[in-house]
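Asks: for reference, the sequence and a predicted model appear below.
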Amino acid sequence: MKRAKLSFSNIILIIACLVVVVSILFLNVINTRNIITLKNSIDTLSIENKNISILRTASDVLLEGELMFTRFTQTGEVSLSKLSATSIDKAIEHLKVLKMESDSGRAAQITLQLNKEQSLPKMIAEFELFSKGLKENQVDPTNRREVDSLSSILAKYNQQLKGVLVKEDAFRENLNATIFKNAVTGTDVIQKFFWVSLLIILFIVGVLVYNIYKMVNYENEILEARERALKLAQVKSRFLSNMSHEIRSPLTAIMGFTEIIDKIEVDTEKKNYLHAIKTSSEHLLSTVNDVLDFSKLDAGKLKLEKQPFYIASAIEEVAFALSSTSAANKGIKVDSIIELDKNLAVKGDLFRLKQILYNLLSNAIKFTEKGNVTIIANISGTTEKQVMVKIAVADTGIGIPNDQIKTVFEEFTQVTNNSTSKDTRRAIKGTGLGLSICKMLVELQGGTIGVESKLNQGSVFTFAIPYEVANDKVANEKELTAMNPISSSLKDKRVLVIEDNDVNIMLLTMLLKKVGIVYDIAKDGEIGLQLFKDNNYDIILTDINVPKLTGDEIAIIVRQYTDEAKRNIPIIGLTATIVQDDLDEYIASGINEVLVKPFKQDELYATIEKYLY
């Protein structure tokens, strides 16, 4: 079994999708990091550091206290002294807060800068003494020396605070520049990500459009191929139908007259000639049947029957038929080892089982020049409702080379053995369909088939088919014939025969005369329909492919006739086709039963009698 291969465009699409997934994941990681950095930068720009705010507030209230103290020294008003003390107390509060946070983050950096000129604890202590002196009126505004000393303390510390603030402002400017640069970089990355993503998406869209275009072309090609295949199938079916008709129609006359003459001829030499004609006709019929069966099997149109039959009896009948004809002619013995209960009845397709056995057995006889052919049948498995019937056909023939064993079940295949003489190889001919048909038929019934072979020693073909067990007793063909002999009461029955082939007319009239049936002949459908209207008949025998009105068209008209008795007259169709669809159409048109040419005279009599009694 061949594995489906990916097309080049499908491979490109898969690779593109993988690249897109990896790229998008990678770019998303980078983009997420840049977005987070950008967000942090924006937060940093929009929110001032808390410790810087504390220091700035302390500097502002200290400056306010310094101004109040200066006005106090100028005016001597005690209220100004109190206001100055209040401002200094506020500055002390802020400095104490900054001192408490000096172990974390930016506060530690600020404290370190303050301590370069004067330690923060000492600064707080001096401010507390200063504030206390102002509150207790211990400062004399007229004492210029004391006033100047106190003013210089305030100015010095205020300048120290402002110096730290200047440095912090410079730091913040540098930080803002860095943040702005990061923001610009992040924006560039986002833009690049957008353009890269857009290009990748456009590439994927292009690949998808290309694949859709290819898919549409493939679908159109498939639809065109399907239409061509349907037309070829119709031509093939019609060709097989026509071929079947053109070959089987003359075979009907050949085999029919051969059978009639064979029953009345007593001369041995002439009977041998008749036997040769009969054998050749049967071989030609078998070849046509093989081709048609293979066609139906190949198209899946072959339908299996499911009727009860004795399986041991079926095997014995095929073995006996071939042992007394083709095997006897070559001096080959056919042995049967049937390890089955003779009363074992199963439900299945008896005709197809015989066809498989006939093909395998005749194939074994064909490739065997001396020795014997053996049929071995037994039960390989059972259940409550089914039995697995296993049948082997062994021969002592030329065998199959190892390099050809795998191909023996292929259609139109012929085994060739290089060690076999040219004359023998030339004599072994056929359609090459027998084994292929066997394999198809076995597998269609849910079974298996295989072969084992040794060169110049022989081959063993084995198949197994599951059959449903039939509970009711089944009458075999001999019993049915004994129970239902051809009645002599067919004499004087009136039959309308619609047939355009003179040879087939001659054959049918001879067979009808033989049992005393009265008949009228019509060579086209219109004449036949007129005879039907003008006369009373017991049954109609009509070929399907007659001129003017075909057999199925006649049946449709008859089934719509006003006279009920005539409307229900039995109609037997005669055709050379075995295409099941055509046969179903004939039955649907109102034909009671279809006899496929070539048919035996007993089949014709039994079918007529079936609808007259």
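Replies: Yes, it's here. Numbering: from 1, shown residues only.
Asks: for the rest of this, base every contact and every neighbour count on C-alpha atoms.
Replies: OK.
Asks: what ranges do the helices span in the stretch 451-600 of the chain?
Replies: Under the criterion DSSP state H, counting those that start in this stretch, the stretch 451-600 of the chain carries helices at the ranges 477-483, 502-514, 525-534, 551-558, 564-567, 580-589.
Asks: hey, which of these is tucked in deepest?
Replies: With neighbours defined by mean count of other C-alpha atoms under 10 Å, none of the helices of the stretch 451-600 of the chain is more surrounded on average than helix 551-558, at a mean of 21.
Asks: show me what it is in contact with.
Replies: Contact with helix 551-558 is made by 525, 529, 542-545, 566-567, 571, 573, 586, 589-591, as judged by C-alpha atoms under 8 Å, 6 or more residues apart in numbering.
Asks: make it 7 Å
Replies: Surrounding helix 551-558, the residues in contact under the criterion C-alpha atoms under 7 Å, 6 or more residues apart in numbering are 525, 529, 542, 543, 544, 545, 567, 573, 586, 589, 590, 591.
Asks: can you give me the angle it makes with helix 525-534?
Replies: When axes from the mean of the first three to the mean of the last three C-alpha atoms, to 10 degrees is applied, the directions of helix 551-558 and helix 525-534 differ by 30 degrees.
Asks: ok, and here's another one to check against it:
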Amino acid sequence: MKIQQAAQYINKWSGSETLLNAQLKLFTLMLSANVLKGGIYLYDAIYRHGGEGSGRAVRLMVTSVVIIFVLRKFPKIIQWGIHYAVLATIAHVYYRAFNKSVGLDAVTMQAIIMVIISAFYGLGKKWGTVYTLIAAASTLLIHYIKFRFTGLIPLPQHLNDIYIAVNWVVILISHLYFHGVLYGNLKASKILSLQLAEAAQAKTNFLSTMSHELRTPLNSVIGIAGLLISDDANSKQKEQLDVLKFSAEGLLTLINDILDINKLDAGKLELESTPFSLTLLLNGIGRGMEFKAHEQGLKFKFFMDEKLKDKSFQGDPSRLSQVLYNLIGNAVKFTEQGEVSLITEVMNQDGSNYIIRFKVTDTGIGISEEQQKLVFDPFQQATASTTRKFGGTGLGLAIVKQLVEMFGSEIKLKSKIGDGTCFYFDLSMQQVEQKVGDELSETRDQGEKNLSSLRILLAEDNMMNIYFMKQLFKRWNISADIAENGTEVLEMLKDADYDLILMDMHMPVMDGMQATEQIRKLADPSKAGVHIIALTASVSDQIQKRVISCGMNDYLHKPFQLDELRAKLEARLYSNAY
């Protein structure tokens, strides 16, 4: 069923009915039937009994009309009206059941069924059960209680049959109506689920598209700013370039936070499991955040337990870094004077399994007990004045909380207003023997390699990124060819040999994945096996799988760090040498 057709269905009476409207319609029907049945009794009282019993019939009719009017005028008291109607019907059941002239006839049994319908549909399971048991008990009690009422005169057969027929019609319509309401709303819920799924997918597609469109120009902005900063610029120009680069990186952080919180909420973010050097990771974070703290005139203290030094662990280093960067970044932001500390210590060790506490403390403004309950919610900060003074979206701690929970831990907080804040969490981490990072350290010690011998083809359609990459390659003494779409890549590959293709994923005419698939089918093995690194601004959860499945060897997210790209180029140069 199409969503538009489904929406039309929702608007039909059965699917769009609220419970209150349904209850009002049900009891309007029943009370209207009472008016009709009262008319039958009034007719019989006047024409067969000289008016005897007409008062009871008139009371039934008038009471029913009054209740209909009151419920229509004041629908919010529907529950009280239902209770009254159900109790009145139960009283009618007992009056008939214990009457000498009537007893447990068809009308009495119909009245019990109406009690069940009214109580369950109108008052819910609890009261429905209570009133059903009370009404149904009459069918048993008449065998044990000898008392009987007098004064109720049975209707003649033809009028009694009409009375019974009216009751059956009311019972049938009630069930048909509530069946329609129930199943209509069930279908409406399914349709709403479809619409929500479509909306969620549309949101994901929108974020993915916007990510690509925002990250692509940011790649050239951050990259060119970095190149200019490395030039011999005067102090004023350098200050302005630092502001430009800082602002662009701030925008990138915001984009990443929004995308991460969306992934976390959708349950699509997964942790990696790879060996990494905790020493290298923490030293890198410490050096980076020490510089940021010093810029604000703060001291930065870094302590790592001796038991952790030169140890490698299995886990997700990028997400652990993200958590620590967020916590330390927040601490620096909300501390005007004093110090910020990163402390890592072993809480327990059992063989190769370590319980490690990561703690970030500051001497900042602190957080009140009330606000401590809110700071981990998305888009929340301690106070509105905090947001005005310090800025930010309030996403950082929400991401931290969910990432730490994905690690199987819990983020904890100690703070007092004006007395600083301490965030900490304990991670269970498995030590591994692999000496990760040694090769990287050795490469750094040897200095930068000469990349001029690399034959590179850059596939990129964004002119600013092309300009940035040309300037970067010029500094690295690389002479690269440029293709603006996948078709041009294939044409240029026919006429030249390359050590490496830097392939943008999104290009006109033929995109990077389609071009790669065509390259892998080439008859010449040296051309078909060319090393391809994807350059992508996409944040799709499946990007790595898609890159590998189409035949690419590696990928870099835009905007990338210059060191990341250089490391991959040097690795390719190293592999060529062997």
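Replies: It's in. It should be emphasised that the depicted structure is a prediction, and the values quoted were computed from it without experimental measurement.
Asks: can you give me the TM-score here?
Replies: Comparing the two superposed chains by TM-score structural alignment, normalised by the length of the second structure, the resulting TM-score equals 0.68, with 439 aligned residues with a C-alpha RMSD of 3.3 Å.
Asks: the contacts of helix 551-558 of the first structure: which two are farthest apart?
Replies: Based on C-alpha to C-alpha, the longest span within those runs between 545 and 567 and measures 21.6 Å.
Asks: find the nearest non-adjacent residue to the counterpart of residue 554 of the second structure in the first structure, please.
Replies: When the first structure is aligned by TM-score structural alignment, the residue opposite residue 554 of the second structure is residue 593. Distance criterion C-alpha to C-alpha, 6 or more residues apart in numbering; nearest residue to residue 593 of the first structure, sequence neighbours excluded, is residue 572 at 5.2 Å.
Asks: the one you found pairs with which position in the second structure?
Replies: Alignment note: residue 572 of the first structure maps to residue 533 in the second structure; criterion TM-score structural alignment.
Asks: how many neighbours does its match have?
Replies: 22 (other C-alpha atoms under 10 Å).
Asks: can you check residue 41 of the second structure too?
Replies: Neighbours of residue 41 of the second structure under the rule other C-alpha under 10 Å: 24.
Asks: any idea how far residue 58 of the second structure is from it?
Replies: In this view, residue 41 of the second structure and residue 58 of the second structure are 9 Å apart by C-alpha to C-alpha, to the nearest Å.
Asks: how about residue 524 of the second structure?
Replies: Relative to residue 58 of the second structure, residue 524 of the second structure is positioned 101 Å away (criterion: C-alpha to C-alpha).
Asks: give me the more crowded residue out of these two.
Replies: Higher neighbour count among residue 524 of the second structure and residue 58: residue 58, with 16 against 11, using other C-alpha under 10 Å.
Asks: does the more buried one count as helix, strand or coil?
Replies: At residue 58 of the second structure, secondary structure determined by DSSP: H, G, I helix; E, B strand; the rest coil is helix.
Asks: aligned to it, what sits in the first structure?
Replies: The criterion is TM-score structural alignment: under it, residue 58 of the second structure has no aligned partner in the first structure.
Asks: name the SS class of residue 377 of the first structure, please.
Replies: Look at residue 377 of the first structure: counting by three-state DSSP, its state is strand.
Asks: what residue of the second structure matches up with it?
Replies: Correspondence of residue 377 of the first structure to the second structure, assessed by TM-score structural alignment: residue 344.
Asks: and that match, what does it touch?
Replies: With contacts taken as C-alpha under 7 Å, 6+ apart, residue 344 of the second structure has the following neighbours: 303, 304, 305, 356, 357, 358, 359.
Asks: quick check: the farthest pair among the residues you listed?
Replies: 303 and 356 (12.9 Å).
Asks: the two - which one has more neighbours?
Replies: Higher neighbour count among residue 303 of the second structure and residue 356: residue 356, with 19 against 14, using other C-alpha under 10 Å.
Asks: which one is that one nearest to, not counting chain neighbours?
Replies: Nearest one to residue 356 of the second structure, counting by C-alpha to C-alpha, 6+ apart, is residue 346 at 4.6 Å.
Asks: repeat for residue 365 of the second structure
Replies: Counting by C-alpha to C-alpha, 6+ apart, residue 418 is the residue found nearest to residue 365 of the second structure once chain neighbours are left out, at 4.7 Å.
Asks: do residue 364 of the first structure as well
Replies: Counting by C-alpha to C-alpha, 6+ apart, the nearest residue to residue 364 of the first structure once its immediate chain neighbours are dropped is residue 395, at 5.8 Å.
Asks: could you find the counterpart of the one you found in the second structure?
Replies: In the second structure, the residue matched to residue 395 of the first structure (TM-score structural alignment) is residue 362.
Asks: surely that match touches residue 339?
Replies: Yes. Using C-alpha atoms under 7 Å as the test, residue 362 of the second structure is close enough to residue 339 to be in contact (5.8 Å).
Asks: more neighbours, those two?
Replies: A direct count of neighbours by other C-alpha under 10 Å for residue 362 of the second structure and residue 339 places residue 362 higher, at 28 against 20.
Asks: so how far is residue 390 of the second structure from the more buried one?
Replies: Using C-alpha to C-alpha, one gets 16 Å for the distance from residue 362 of the second structure to residue 390 of the second structure.
Asks: what element comes up after the longest helix belonging to the first structure heading to the C-terminus?
Replies: With residue count as the measure and DSSP state H as the assignment, the first structure has helix 144-264 as its longest helix. Next in sequence after helix 144-264 of the first structure, counting helices and strands by DSSP states H and E, comes helix 268-299.
Asks: what range in the second structure matches that next one?
Replies: Helix 268-299 of the first structure corresponds to residues 235-266 of the second structure when matched by TM-score structural alignment.
Asks: how much does the matching stretch stray from the first structure?
Replies: On superposition with the first structure, the average gap between stretch 235-266 of the second structure and its aligned counterparts reaches 1.9 Å (mean C-alpha distance after the TM-score superposition for the first structure).
Asks: that older thread, check contacts around the residue nearest to residue 365 of the second structure.
Replies: Residues touching residue 418 of the second structure, when contacts are defined by C-alpha under 7 Å, 6+ apart, comprise 364, 365, 366.
Asks: per the alignment, it pairs with which residue of the first structure?
Replies: In the first structure, the residue matched to residue 418 of the second structure (TM-score structural alignment) is residue 456.
Asks: distance of that match from residue 370 of the first structure?
Replies: Here the criterion is C-alpha to C-alpha. By it, residue 456 of the first structure lies 11 Å from residue 370 of the first structure.
Asks: what sits up against stretch 208-217 of the second structure?
Replies: For stretch 208-217 of the second structure, the external contacting residues (C-alpha under 7 Å, 6+ apart) are 537, 538, 539, 540, 558, 559.
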